[in-house]
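**Student:** test case, fold it:
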Amino acid sequence: MCGIVGMFDMSGTREIDRQLLERMNETQFHRGPVEGGLYTERALGFGHRRLSIIDLASGQQPLFNEDLSVVVVFNGEIYNFQPLMQELIALGHVFRTHCDTEVIVHAWEQWGEQCVHHLRGMFGFAIWDRNQQTLFLARDRMGIKPLFYAVLPNGMFAFGSELKSILSLPGLSRELDTLAVEEYFAFGYVPEPRTIFRHACKLAPGHMIRIKVGDSTVRQKKYWDVPFTPLAPASEQEIQEELVRRLREAVSSHMIADVPLGGFLSGGVDSSAVVAMMAGLSTTPVNTCSISFNDPKFDESVFATQVANQYQTNHHSETVDKDDYGLIDTLARLYDEPYADSSAIPTYRVCQLARKRVTVALSGDGGDENFAGYRRYHHSVVTERVRSALPSALRQPVFGFLGKHYPKADWAPRMFRAKTTFEALASDLTRGYFQGVSIMPDRIRSRLFSPGFRRDLQGYHASEVMLAHAANAPTDDPLSIVQYLDMKTYLPGDILTKVDRASMAHALEVRVPLLDHQFVEWASGIPSAMKLSAGEGKHIFKKSMRSYLSDDILYRPKMGFSIPVASWLRGPLRERVSQAVLGPTMAATGIFNMDFLKELVEHHLSGRRDNSAPLWSLLMFEAFLRNVLGDLTPEPKSQPYDSSILLSA
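**Tutor:** Coordinates of the predicted model:
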């Protein structure tokens, strides 16, 4: 696990500023504190920060092929590198190391851009082929590892594992992207491929970029998608058995490491299933880590302890104060753009704990997306059935009227909080799902922005992100469509971003076997009725795990990794939220309707409404403005490994 950076003059004529490249590299020191490497030649510069996981003695990057004509910088892990190495050796390639990075170099030599189809893992990498005068970048299929890029006004192409690396370049404008601001306040994050900055982008999951010297075109192409191809007919029992076999194999492939390895254990279904598989594959007790909260409403530690005792793991747990809100500014600096998922706080803490014991940790992320575990999936499918049963000529005006005029009754019992449901029924599947997942639905965002900012939006609506993905969905099944939407937005933009930044802040590598692309491909083909059955999500997954986990773990109510944001904002953060949301930093942007922000704050503090989600997103936006648009000083640097000496060797 590492951090990569690079600069490429697309004209092929200019030298790379080595000091600037080193500055880029050192902004990501935390991603690879073991050592750093730089390489430059005319028109090209690569940088790398290393966290050694496999082949600790060698494998320094940037790394070359035999004749030094191909060089790579790579962040991630290739889980099939050992059989792939043997295949490439049989084809005549010569290896100098035993690390997974070198297989990428030789895979490129052998298969060109088709090399990505041979790689099983999580990755963001860049290859320079001197003979072809070509720069090639690729990101893994699910978006587990990040990759940012920008084209500067002078024709220089720059990339990095984190946004802060390219923001350190003086030629990159920090102008905010108006459309990204709209998207952030809808989703709570900025979905791929946009960033909060107009002139910087994320490479989308499952995509590649190819640039040739002398051609200013950045050619981008999708190389993979979740197929949702139905499985061959099989009984539920047969699918359960196949699920366990495939899960065990995925976990096994993710356990290869030359450093201490363990697992996150929240006590939920997904992390418990991964730990159960790890225990069955390991000859020694598995290291597990969890955090507990000193508020029973948010504490799952008793369930984590139950699984740890069942599998006799080396379990480590620490209690976190439920009022652990001191990380707001730290998180703003880590994420480089506004990010409003408050579970980033406990995720940061569990990564901090895990790093005391291990260098690699396996997590259970991806189970909800694969097997329809979120409660909103059931709601979406039921709502779609109602839509299908009513003619649109009746449904849209009736439910549109109710959605507009029904009160927002946060105070009422759940069965009477129907406003969002009415709004969804008046819409179609994708727009309805968008409204359901938005942290600020249209009725709030329509009042959030200033008149000038609304004019700049020119009618753009954040739902267009999901509409574009839905148009490309390889399925017409309603449940599969909303799973697909989450795999394209929420999973990479929120969940995987959260884990990557929180883990890398502590030089911890987190692996996600439930998002192994072969496992995802197979799981996507399971019939929807086996994923969501009688209102119960993860039906087939839970049934397959009954031989490994108790019903107390499998069938208890889902808690999630939540914190008491609403009470924080009415209690210890009361003054801060008022000062931040209503203060001069936000007002100076010209983005917001300050009268409406005042209304949001007053209604929440008085208890009239629960505006915690909008206010938290505003609080994190203000923290972003202060922390990221302010200073981007590189972290303390170590002596870089200089691979340019290889050219004279």
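**Student:** contacts and neighbour counts: CA atoms only from here.
**Tutor:** OK.
**Student:** for the spatially closest residue to Pro640 that is not a sequence neighbour, helix, strand, or coil?
**Tutor:** Using Cα to Cα, 6 or more residues apart in numbering and skipping residues adjacent in sequence, the residue nearest Pro640 is Gly36, 4.5 Å away. What DSSP: H, G, I helix; E, B strand; the rest coil gives for Gly36 is strand.
**Student:** list the contacts for Gly36?
**Tutor:** Applying Cα atoms under 8 Å, 6 or more residues apart in numbering to Gly36 gives the contacts 25, 47-50, 61, 638-641.
**Student:** repeat the analysis, applying 6 Å as the threshold.
**Tutor:** 48-50, 640-641 (Cα atoms under 6 Å, 6 or more residues apart in numbering).
**Student:** again with Pro193
**Tutor:** 201-204.
**Student:** look up how far Leu600 lies from Ser606.
**Tutor:** 10 Å (Cα to Cα, to the nearest Å).
**Student:** which one's more surrounded, those two?
**Tutor:** Counted by other Cα atoms under 10 Å, Ser606 and Leu600 do not tie: Leu600 has more neighbours, with 20 against 10.
**Student:** still on that earlier bit, with secondary structure and distance to Val213 added, can I get the contacts of Gly36 in TSV?
**Tutor:** Listed next are those as TSV, based on DSSP: H, G, I helix; E, B strand; the rest coil; distance: Cα to Cα, whole Å:
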residue	secondary structure	distance to Val213
His48	strand	22
Arg49	strand	26
Arg50	strand	28
Pro640	strand	27
Tyr641	strand	27
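**Student:** ok, and the most crowded of these?
**Tutor:** Of the contacts of Gly36, with other Cα under 10 Å as the count, His48 tops at 35 neighbours.
**Student:** here's the other one to compare against:
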Amino acid sequence: MCGIAGIMNLNDNTGPDPLILKRMNDIQQHRGPDAGDYFYDGCVGLAHRRLSIIDLEGSPQPMLSACRRACVVFNGEIYNFKSLHQELTAKGYKFNTLGDTETILNAYLEWGEDCVQHLRGMFAFAIWDREKQRLFMARDRIGIKPFFYSLLPSGEFLFGSELKVLTQHPLFNRRLRDSTIEDYFTFGYIPEPYTIYQNSFKLSPGHTLTLEKGMKVPVQKQYWDIPTDWQQPLQAAEVQEQLIERLKEAVDIRLVADVPLGAFLSGGVDSSGVVALMSQLQSDPVNTCAIGFDVKAFNETEFAQMVADRYQTNHRVETVSASDFDLIDKLAFLYDEPYADSSAIPTYRVCQLARKHVTVALSGDGGDELFAGYRRYKMHLQEEKFRNLLPLSMRKPLFGPLGSFYPKLDWAPKFLRGKTSFQSMAMDTVQGYHNSMSILRADERAILFSAEYRAGLNGYSSLEVFRRYSDKVKHLDAMKIAQYLDMKTYLVGDILTKVDRASMAHSLEVRVPILDHKFVEWAFRAPSDHNLYNGIGKYSFKKALEPHLPQDVLYRKKMGFAVPLADWFRGPLKERLYDGLLSKQMSESGYFSQTRLKGLIDEHIAGVRDNSAALWTLMMFESFLRQQMGVGA
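**Tutor:** Next up, the predicted model:
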């Protein structure tokens, strides 16, 4: 787990400015505090920060191949590196190290750009091929490790592990991409492949990028995607027979490390399942950690303790205050662009706790997307039943007006809160799901944004993010469509981003066995009616784990990693709301209706509506503007 950076001059053989590359590398020192070094060759400069996990002394980066033809900088872990080492050695390749980095180099020399097909793990890397004068870059299939890049008007191509790496270049353009503001207030993050800045991008998961001198733009290719063209889904019996052994294998290959290793144990099904399998695979007790809150409604530690007791783990718990909101501005710095998932706060704290005892931690991320664990999937299917009863031409005039005029009754019993459902039933499957999971729905964004900003969008809608992916899965059922969309957007842009930045802030490596690509390829074929069965989400996963976990852990109501936003905004953060959201920098940004900003605050404070999600999203945007853009500073 490391940080990578680089500069390539496309116009001539002039090398990059070493001071600029050093500045870019230094800003990500938290990603790799153990070592840092540089490589220069003609028009290219590569930089690396290292967090030592495997072959602690023997795998420095940037690393040259034994033949000195290629040089790599790499962030991540290749879990099948030992078998690849044997295969490539048999083909005549030499290895000077015992780690996984050199495996990537020799795999590239043997298979070229197809080397990514042979790698099993999480990775973002760049290889400079000195013979071909080519820069070859790749990101892992799921998007666990980040990769940012930008092509400057000067002809310099920049890349790095975090967006802040690119912003250190004095010619980097900080002009915002207007469409991503619309995206952010829909999703709470900036979806791939864009960033908040107009001229920088994220390399999409499962893609490679190739650049040669003289080229105007890099060539991007997709080498993997979640399979959706299977002949038939798995049978429920197959899922139950195979799930544990397949997941256990994915866990097992992630237990290789030359440093202390442990796991997050939240008390939820996914992390508990990972810990259960770890305990069966290693002789020593598993090191586990959990964060508790001093408010019972947000505290899951008793369930984590059940699992810790059952498997006799070395369990550590720290309790944080439910008023632990001092991280707001730090989070804006860590994430580099607007990011509105409030669970980033407890995630930061659990990574902080874990790093006191281990350098590597396994997590349970991915289970909800892969096995349909989110509550919104159940609502989506209920709405889809109504969609199937009537054609869109009849639903739109029937439910559209109801969605427009029905009040938003946050205070009312659930059966009376029908506004979002009425709106969604007047839409097709993809648009309906987009509406249901939006932080601010289209009608809410319309009155939040200023008339000038809306006009500047030229009709753009964040729905286009979903449309980008939906054609590939239109032949699947509504549940699978929602899961696929989440894995292409929410999982990458929210969940994995959250964990990467929070863990790297503490120089902690996090591994995610449920998102092993071979396991994903198999598990995504699980039948939807087995994943959501009798109203129980993630049923297939829970059923397979019954011999391994307590019933109270498996079948209790899902809590999530929540924080009490609504209470914060009516209490200790009340003044900050008014000061921040109605500040000069928010007004001068030109994005918002000042009347609506004040209305959102007033409604929430008065208890008329729960606007906490919208207010948090706005607060994090304000913090980004103030810090990253230097607005009003």
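**Student:** just give the TM-score of the two.
**Tutor:** Aligned and superposed, the two chains score 0.98 in TM-score terms (TM-score structural alignment, normalised by the length of structure 2); 631 aligned residues with a Cα RMSD of 1.1 Å.
**Student:** how many residues are close by Leu629 of structure 1?
**Tutor:** When neighbours are counted by other Cα under 10 Å, Leu629 of structure 1 comes out with 15.
**Student:** rewinding a little: pipe the contacts of Gly36 of structure 1 into JSON lines and attach distance to Phe453 of structure 1 per row.
**Tutor:** Formatted as JSON lines, those follow (distance: Cα to Cα, whole Å):
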{"residue": "His48", "distance to Phe453 of structure 1": "39"}
{"residue": "Arg49", "distance to Phe453 of structure 1": "40"}
{"residue": "Arg50", "distance to Phe453 of structure 1": "42"}
{"residue": "Pro640", "distance to Phe453 of structure 1": "45"}
{"residue": "Tyr641", "distance to Phe453 of structure 1": "47"}
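**Student:** between these, which is closest to Glu66 of structure 1?
**Tutor:** Among these, Tyr641 lies closest to Glu66 of structure 1 (Cα to Cα), at 19.0 Å.
**Student:** how near is the nearest residue to the closest one once chain neighbours are set aside to Thr101 of structure 1?
**Tutor:** Of all residues not flanking Tyr641 of structure 1 in the chain, Gly37 sits nearest, at 4.1 Å (Cα to Cα, 6+ apart). Gly37 of structure 1 sits 14 Å away from Thr101 of structure 1, going by Cα to Cα.
**Student:** go on, Ala566 of structure 1?
**Tutor:** 46 Å.
**Student:** these two: who's more crowded?
**Tutor:** Thr101 (26 against 18).
**Student:** aligned partner of the more buried one in structure 2?
**Tutor:** For Thr101 of structure 1, the aligned position in structure 2 is Thr101, judged by TM-score structural alignment.
**Student:** the stretch 251-400 of structure 2: helices as residue ranges?
**Tutor:** Taking DSSP state H, counting those that start in this stretch to define them, one finds helices in the stretch 251-400 of structure 2 at 269-281, 301-311, 328-335, 344-355, 367-371, 375-389, 392-405.
**Student:** give me the buried positions along the first one.
**Tutor:** Within helix 269-281 of structure 2, the residues that qualify as buried by neighbour count (16 or more other Cα atoms under 10 Å) are 269-279.
**Student:** which residues touch the residue nearest to Tyr641 of structure 1?
**Tutor:** 47-48, 61, 640-642.
**Student:** mind listing the strands for the stretch 1-150 of structure 1?
**Tutor:** Using DSSP state E, counting those that start in this stretch, the strands of the stretch 1-150 of structure 1 run over 2-9, 35-41, 44-50, 63-64, 70-78, 121-129, 134-139, 148-151.
**Student:** now the stretch 501-649 of structure 1
**Tutor:** Under DSSP E, counting those that start in this stretch, the stretch 501-649 of structure 1 gives strands at 509-511, 640-642.
**Student:** between these, which gets nearest to Val381 of structure 1?
**Tutor:** strand 509-511 (31.0 Å).
**Student:** neighbouring contacts of the closest one?
**Tutor:** 1, 360-362.
**Student:** average offset between that strand and structure 2?
**Tutor:** Superposed on structure 2, strand 509-511 of structure 1 shows a mean distance of 0.4 Å to its aligned residues (mean Cα distance after the TM-score superposition for structure 1).
**Student:** who are the contact partners of the residue lying closest to Thr319 of structure 2 once chain neighbours are set aside?
**Tutor:** Nearest residue to Thr319 of structure 2, sequence neighbours excluded (Cα to Cα, 6+ apart): Gly292, at 4.4 Å. Counting by Cα under 6 Å, 6+ apart, Gly292 of structure 2 touches 299, 301, 319.
**Student:** what distance do you get for Leu327 of structure 1 to Met620 of structure 1?
**Tutor:** For Leu327 of structure 1, the distance to Met620 of structure 1 - Cα to Cα - is 11 Å.
**Student:** the more surrounded of these two?
**Tutor:** Met620 (25 against 14).
**Student:** stretch 136-149 of structure 1 maps to which residues in structure 2?
**Tutor:** So stretch 136-149 of structure 1 sits over residues 136-149 in structure 2, by TM-score structural alignment.
**Student:** which one of the contacts of Pro193 of structure 1 has the most neighbours?
**Tutor:** Ala204 (26 neighbours).
**Student:** which SS class is it?
**Tutor:** coil.
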